[in-house]
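[1] take this sequence and fold it.
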Amino acid sequence: MAASIGGWSARHRWAALSIWIAFVVTATLVGNAVGTEKMRSWEGENGEAREAATVLEAAGFPDVAAESVLIQTRDGKAPADFRRVAEEVGRAVLATGRVENVRTPYSEEAPAPVSADGRSALVVFDMKGEGATAGERVRPVIDAVAQVQRAHPEFRIDQAGEASSDLMVGDALADDLTRAELLSVPLTFGILLAAFGALLAAVVPLVVAFTAYLGAVGLLALTSQLLHVDSATTNLMLLIGLAVGVDYSLFYIRREREERAAGRGRERALEIAAATSGRAVLISGITVIVAMSGMFLTGNGIFIGFAQGTILVVLTAVVGSMTALPAILSLIGDKIEARVVHGAVRRLTGRTWRRRLGGREGGGRVWNAILAAVLRRPFVSVLLAGGLLIGMAVPAFDLRTGQAGLADLQGDYPVVDTFRRIEAAFPADKAPATVVVTADDVTAAPVREEIGRFEERALATGEAVGPFGVAVNPDRTVAVVSFGLVGAGPSDEASERAVRTLREKVVPQTLGRVGEAHVYGSVAAVMDFNAQLGRTVPLVFGFVLLLAFVLLLVSFRSLVVAVTAIVLNLLSVAAAYGVLVVVFQYGWGEELLNFTSTGSIVSWLPLFLFVILFGLSMDYHVFILSRIREAFDRGMPTEQAITYGIRTTAGVVSSAAFIMVGVFAVFGTMSLLSFKEMGIGLAVAVLVDATVVRAVLLPATMKLFGDANWYLPRRLGWLPVLDHEPGGADEAEEPGGSGRDGGPDEPDALPGERVPVTAG
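    Coordinates of the predicted model:
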């Protein structure tokens, strides 16, 4: 199928390019017209917390953005004019016409708090209008507060709240993401240019990858109408799409250049590339998609959105690599090797870009030296490399997860610093919680009586802290009972015990008698999220491993190859987990990476990394195995096939790995700690996978297994036979198909050996 699609695209290049461009343009225009449907707040919750959040969204409670202004003395003394400054702040924000419900510490009703030491005070108010869009209207309020600050330099007067956070932090993070995305593209281009030394060879993979990303974003807008997505999904799509899209193009271009260097005609070279590298791209893409689809099993909106985005961008990258890329290569021809730094490279290396891009140098001295040493001592190599990865993975047993909070935002953000100073001046002695109650009429006497009984029993357990508050929606069908829990908040044992007591004992005996009642809040949400992950992680792991195993078994008709691939990929993932723990949990890389450790890894990352890394690891594995199996099917002994496969793929695997590591590492420079963890985790895993695993463990284990690598039980003999040879290679070259060097050449062979070839 891959050969047929690639061959048709090469022969009908203008039609193939027109179809691809029409798809990308149409998808982009339709996507922009429809718009991407963002995930609802309740879709990121799980369990009982999700049910409560769903009720609250539909209840019609006012959506209000609350703001606070912190007033503190700079010299640590409580001045006599504290009241005058607080009231001046109140008048200034009220004069903007953008706020309401302004309260100072000196208001007659519900005064704002003053710290226990008397050196800090708050002025609190609400933004007018919808809270979701308050960030768009808060700038005049921030300016008014800043004007009061300038008039009173002896004080620190800073604003923080939902609207100001949306404005300041949201803009900063958007700039952060934009910077990372803008850095990724030129970095990728630079690596491609260094690898190929040819401008077109560097541009073409980027064009294919970026157009695939644009098409995928357009498709996401359509699918998001059914399954809503998190706002970070498109950023993740660029990260993954750029990595896999460029990789797939590299595999394809490298093979086509090899065939041209071996004397094949232009059309024949493209056909062979389609039948070999195109097939490897197809298998790799399907494996990645299978791995990504495991996130659907979590039932969490964030993971479901990530799954949608990554699957779409990988799918479009595969389609683009199998259709648009052959058409582009057919159109450009040998001009793709037009050299831009030929002279400098020739002086440094003594090689021409023509020979290097054609891949006829056998992988380079370093790869050959490593491979020779590994194959001489395969058992020792497995012990050393396996021991290294296991040692790297050991810290993963101490992996602790936590929720993203203020500490997740690293860097110089004044609004975050203000939040931290508010927390320090007004330390919370309780974790906020609510019970969401639904009934036909929550103001009816029976419901009010049960609310009173709930308050009494909750206090009697010692797990709840007053005061209690009750809010009723306009339809009087939902009541929210607010109170405090003992403990420090999310992930605190005392707070979690309090939630369990309320859910299992107090609520069923009180509010549960008159309607539905759900305990909600940050503590309950974290508990439900962790419980959901605990239930679904084994399902996701099992699903991904089983389907990847079946796909590899069918593709290579080998039980040993499939099992070995699973084990090696798991070692890569485990090593990445270990590095994450050492760097971000133990804080060993704080100064280098410019962050402050929170002592934990953000809770959604381990599962996400497993799915992404397992899928991406298959890229190199499938590509290398395809070349090894191809050589074996052409009559080469197993050990020679291993050497041939590693040598002929060494250059492109190195280039692809450098690109992935570079793109992922850029995201490791971001201010959001969770993105730092994701970027560094992905970069380390890909680097380890492309070096230790593919250069050492893979050839060493295959050498130890020998011909047993291709073992397939007789009971599985019914599996389809997939030809790993470049189909039709026994046909004569078409007229005029001689290579650029004047005639056909054999593929790389071991010293003293001649690879059997049937072409020419």
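[2] only C-alpha atoms for contact and neighbour calcs from this point on.
    Will do.
[3] just how off-centre is the helix or strand hosting Gly190 within its chain?
    Under DSSP states H and E, the secondary-structure element containing Gly190 is helix 162-196. Offset of helix 162-196 from its chain centre (C-alpha atoms, centre = their mean, to the nearest Å): 14 Å.
[4] that one - contacts with which helices or strands?
    Applying 3 or more C-alpha pairs under 8 Å, 6 or more residues apart in numbering; DSSP states H and E, we find helix 162-196 packed against strand 66-73, helix 139-151, helix 199-223, helix 233-261, helix 353-357, helix 414-425, helix 638-667.
[5] which of those is buried the deepest?
    The highest mean neighbour count among the helices and strands packed on helix 162-196, using mean count of other C-alpha atoms under 10 Å, belongs to helix 233-261: a mean of 26.
[6] please identify the buried residues of stretch 449-468?
    Neighbour-count burial for stretch 449-468, counted by 16 or more other C-alpha atoms under 10 Å, picks out Glu450, Ile451, Arg453, Phe454, Glu455, Arg457, Ala458, Glu463, Ala464, Val465.
[7] from those, which single one is nearest Ala95?
    Out of the buried residues of stretch 449-468, the one with the shortest distance to Ala95 is Val465. That distance is 37.3 Å, counting by C-alpha to C-alpha.
[8] my guess is the closest one contacts Pro432. True?
    No. With contacts defined as C-alpha atoms under 8 Å, Val465 does not count as touching Pro432, sitting 9.2 Å away.
[9] need the residues touching each of the two.
    Phe483, Gly484, Leu485 (C-alpha atoms under 8 Å, 6 or more residues apart in numbering).
[10] most surrounded residue in those?
    For these, neighbours were counted by other C-alpha atoms under 10 Å; the highest total belongs to Leu485, with 27 neighbours.
[11] quick one, what contacts Ile253?
    By C-alpha under 8 Å, 6+ apart, the contact list for Ile253 reads Ala201, Ala273, Leu329.
[12] just name the closest of the residues you listed to Pro113, please.
    Distance from Pro113 was checked for each of those by C-alpha to C-alpha. The minimum falls on Ala201, at 64.6 Å.
[13] these two touch, right, that closest one and Lys335?
    No. Ala201 is not in contact with Lys335 according to C-alpha under 8 Å; the separation is 9.0 Å.
[14] could you check how far the spatially closest residue to Lys703 that is not a sequence neighbour is from Arg694?
    Closest residue to Lys703 in three dimensions, ignoring its sequence neighbours and counting by C-alpha to C-alpha, 6 or more residues apart in numbering: Glu639, at 6.2 Å. As defined by C-alpha to C-alpha, to the nearest Å, Glu639 lies at a distance of 15 Å from Arg694.
[15] before we go on, could you also do this sequence so I can check it against the first one:
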Amino acid sequence: MSLALYRLGHAVGRHRLLVVVAWAVLLLVVLGLARTHGGEYDDDFSIPGTESEQGMDVLAERFGTAAAGASAQVLYRGEDVTAPDAWAAVEASLAAVEAVDGVAGVTAAEKVDVTAAHDAALATVQLEDAEPSDATLDALRDAAVVDTAGVTSTVGGNAYGGGGAGASHTAEAVGLGVALVVLALTFGSLVAAGLPILTALLGVAATIAGLQLAASAATISTTTPSFASMLGLAVGIDYALFVLSRHRAQLADGVEPRESMARALGTAGSAVVFAGATVVVSLVGLVVVGIPVLTWMGLGGALAVTLAVAAALTLLPAVALLLGTRLRPRERRPRAPRTHPARAGRPSLAARWVALVTRVPVLTVVLVVLGLGAAALPAADLQLALTGGQGGEPGTPERAHADAVADAFGAGSAAPLLITADILGGDDPRATVEDLAAAVGDVDGVVEVTAATPNAAADTALVRLVPPGGASDPATVDLVHRLREAAPAIEAQTGATDLLVTGSTAVTIDVQELLADAVVPFGATVVGLSLVLLALVFRSVAVPLKATVGFLLSVGASLGAIVAVFQWGWGADLVGVAEPGPVVSFLPVLVIGVLFGLAMDYEMFLVSRMREEYTHHGDARGAVLAGFTHSAPVVAAAALIMVAVFAAFVPGGSTTLQAIAFGLAVGVLVDAFVVRMTLVPAVLVLLGDRAWWMPGWLARRLPVVDVEGEAVVRSLDATRAAAAPDAPAVRARGLVPRPGDTPLDVDAPAGAVTVVTVGSDAAADAAARALTGRARVGGDVAVGGLVLPEQRERVRRATALVVADPPLRARTVERHVAGALALLGTPRRRRADLVARVGQITGLRGPVDALTRSERRLLVAAVAHVHGAHVLVLPGPPDTDLAAVLVRHGATVVLLIPQTAARPEDRPSPTAPPRPAPRPTAPVAQEAHR
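    Predicted coordinates for the structure are as follows:
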């Protein structure tokens, strides 16, 4: 991947203006489509397949769509609402409400619920649609207005939603302002600081437009665009920061801009792709929870991250290359030595910090674990609800109405439960309905049965009851469970069947419980994924375990802070929390998913440099110090930007978004500065060399993942080395043919025969497969400027492995050569010329049965060479004469000879030169067994 990104950098450099124009056109098209075809956001949390949703379907089918539509309430208050003048005003209001277009029905005046003190009356309004239009809701509110005869009215109910789920543009402006300051301090340039913000904003704009388009065909909550905007800004700025900081550092070293950006994408860009992929995977994982609205929140966040990665890899490089050398730092600071930079000159802040936390690593580990463990303790009291508060956001008219209804009639009056049941089994549908209402009213916890009626076909009953509390009240939740448990007994008692507990309150409860049940399996999936990903990246057992434990500590501290502030009210006024209470049910899943991706980002950016230092020098403590000192400043800047963006969405947002943003801000702050920059270096120093250990059997089975762009560095080094006049065609350092074999060093000059002695026939075969890209490479191997394993496909085309005794299935040499070239994909028009060339090289013709082993081997090698294999690797017997023939015709030959065959007393006699070619001479490079 790193080499592909390196090539992408050069491609963007060649077409930088076209890339910018393409982004502009794409953005304009998406914004235009969103404006003309975009839909409306909707906070519908229903889940297909639940009992409550089945009940809603029954209501729509058997009572008409109005029965399953939204409902509203009108509350009338006064000293005595039953006084003649006051009641006349109430009746006039009800008549006006019933006349509103879109209203299916209103509680009859004689059935309006009135308090015992006659100071309040409550009427229910049933609407025709589950999602009534704004015009209908506004007309209903206007029609219900009463302010005469000492009576006032308010309107609310589930039809009016929660209100104001989004965050203001002020939050985005504040976050961007802080990000600009941090970037300006990091880069020392306002132009450089503005680039990440520009690309992040364009990515967010495309995301919001895409979500608005999707809203025309899917149910997307009002929180989703704000969440996606918050996440897109944070990661978009961070990812652009990583790429741009690497680019500017290379410009300071004198690298030409286009080459610098290609290298930046191949190195930092690889890390950005991996980091973005982890966040996207964790967000897309929300699909398994099975709640459509939460699924779209995850997909919206994933879209924001994907576009942020795309902008960092294409738009940012294009704009940066248009600016050219103007992004080069003004002053070139002297660079510290690669190893142990903490010891060179005056130590930097990062060097002093890592030295402090690793001085007594045990003490650091104990303090951090105990501190974060204590911070996580409040999380044990986490209370979940589908909305931040009953009836809407604090301070809204809907919330004021809900509070007034709860004061007058009890909290349950604003959260009624509905029960549907088939009544075909009885002779008298009306009597069955009355018996059903009586049986339901006897269930412990039912405050009142307010309505019971059959449908027009007299086959289904509808019972409306008042629970003891609101939709999130534990007493209401318990009542729903008791009603469902009592359903068989009620059916047996009344003759009704298929009893279902439904209504918006039951839908809310079902969603809450599904979300709560999803937290543990989702968290376990994320933890398992982190172990696998980090094991792939760092080739270690201890590093993934340490990183996962750190992630759990970060999540615990984040949830603990949310509980302390949003439930217990600690410092609630400081962050703008209007009313402490339960947090939204999907918050834990969302926070775990996002924090997982971000935590893995910081782990990878920090620890990958430490691993690189360790592989180069083998000094475990020095690697931690050097890697931390190099990576910590950029990671710290990225974390501060992300914290600032998240924190900016806390004041002024909805209760839902406030808690999510606050939790993510705390989580990133703790994970970056306490876990990754304090706990991680202490643990790695404490473990020493054991931190980088992995069992051989596991290392061999795990694929190699290059996230630091090591392949780009090796490829550039190999390309430079291959350009030298005396460069070897094949170069290997520490090549391990098989586990347990002695490592080999190989330098095979171009146009010569190189003899390498290995331990056994099996080792020779394994080394041959490795050198030709046909097996996994253990060590540093380059063939003609191509590195393994990253460029193995090109290496396989440029090399050939010729076994000791190749089988030939054709009758004649000519037919074999023609058939072999056809199998290799040689165009028909070229085959005759290549067949003739093979004949010139080998001098072989006639039946293949007459060929010796060496002649068959020469024939196979010659076919591969004329097809394009410039490097021929021959394991087995020391056929130096055969190799000399191939070298004479431009090939590079590597002979891998087992030790037994290399001993003089065991070495076979030289093979006679193939007929009729004369015995040529060729240079031979003898490689010692290492």
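[16] returning to that earlier point: quick check: buried residues in the helix holding Gly190 of structure 1?
    Neighbour counts over helix 162-196 of structure 1 (16+ other C-alpha under 10 Å) mark 162-169, 173, 176-177, 180-181, 184-185, 187-193, 195-196 as buried.
[17] which residues does the counterpart of Leu587 of structure 2 in structure 1 contact?
    In structure 1, Leu587 of structure 2 lines up with Leu605, judged by TM-score structural alignment. Leu605 of structure 1 makes contact with Ser674, Glu677, Met678, according to C-alpha under 8 Å, 6+ apart.
[18] what about stretch 333-346 of structure 2, start to end distance?
    The stretch stretch 333-346 of structure 2 measures 14 Å between its terminal residues, going by C-alpha to C-alpha.
[19] what do we get in structure 2 for Met392 of structure 1?
    In structure 2, the position corresponding to Met392 of structure 1 is occupied by Ala375, as judged by TM-score structural alignment.
[20] what sits against the corresponding residue of structure 2 for Gly651 of structure 1?
    With the correspondence set by TM-score structural alignment, Gly651 of structure 1 lines up against Pro633 in structure 2. The neighbourhood of Pro633 of structure 2, defined by C-alpha under 8 Å, 6+ apart, consists of Ala350.
[21] still on that earlier bit, if we take the contacts of Leu605 of structure 1, which one ends up nearest to Arg355 of structure 1?
    Of all those, Met678 has the smallest distance to Arg355 of structure 1: 37.5 Å, by C-alpha to C-alpha.
[22] my guess is that closest one meets Leu609, correct?
    Yes. Checked against C-alpha under 8 Å, the pair Met678 of structure 1 and Leu609 is within contact range at 7.3 Å.
[23] roughly how far does the counterpart of Tyr252 of structure 1 in structure 2 sit from Ser270 of structure 2?
    If you follow Tyr252 of structure 1 across to structure 2 using TM-score structural alignment, you land on Val243. To Ser270 of structure 2, Val243 of structure 2 is 10 Å away according to C-alpha to C-alpha.
[24] next: Ala699 of structure 2.
    Summarising the geometry, the distance separating Ala699 of structure 2 from Ser270 of structure 2, computed by C-alpha to C-alpha, is 22 Å.
[25] when the two are compared, which one has more neighbours?
    For Ala699 of structure 2 versus Ser270, neighbours defined as other C-alpha under 10 Å are more numerous around Ser270 (25 against 15).
[26] so what's the residue nearest the centre of structure 1 up against?
    Residue closest to the mean C-alpha point of structure 1, counted by C-alpha atoms, centre = their mean, is Leu236 at 5.1 Å. Contacts of Leu236 of structure 1 were listed using C-alpha under 8 Å, 6+ apart, and they are Phe306, Gly309, Thr310.
[27] three-state assignment of the match of Met392 of structure 1?
    Following DSSP: H, G, I helix; E, B strand; the rest coil, Ala375 of structure 2 is assigned to helix.
[28] near the closest residue to it other than its chain neighbours, how many other residues are there?
    With C-alpha to C-alpha, 6+ apart as the criterion, Ala375 of structure 2 has its nearest non-adjacent residue at 5.1 Å, and that residue is Ala557. By the other C-alpha under 10 Å criterion, the neighbourhood of Ala557 of structure 2 contains 26 residues.
[29] gap between the residue nearest to the centre of structure 1 and Leu672 of structure 1?
    Between Leu236 of structure 1 and Leu672 of structure 1 the distance, using C-alpha to C-alpha, works out to 14 Å.
[30] tell me the secondary structure of Thr757 of structure 2, please.
    When classified by three-state DSSP, Thr757 of structure 2 comes out as strand.
[31] spatially nearest residue to the aligned partner of Arg399 of structure 2 in structure 1, not counting backbone neighbours?
    Counting by TM-score structural alignment, Arg399 of structure 2 lines up with Val416 in structure 1. Excluding its sequence neighbours, the residue lying closest to Val416 of structure 1 (C-alpha to C-alpha, 6+ apart) is Leu406, at 6.8 Å.
[32] one more: Val470 of structure 1?
    In space, Val470 of structure 1 comes closest to Val481 once its chain neighbours are excluded; the distance is 4.6 Å by C-alpha to C-alpha, 6+ apart.
[33] which one in structure 2 is aligned with that neighbour?
    When the structures are aligned by TM-score structural alignment, the residue of structure 2 matched to Val481 of structure 1 is Val463.
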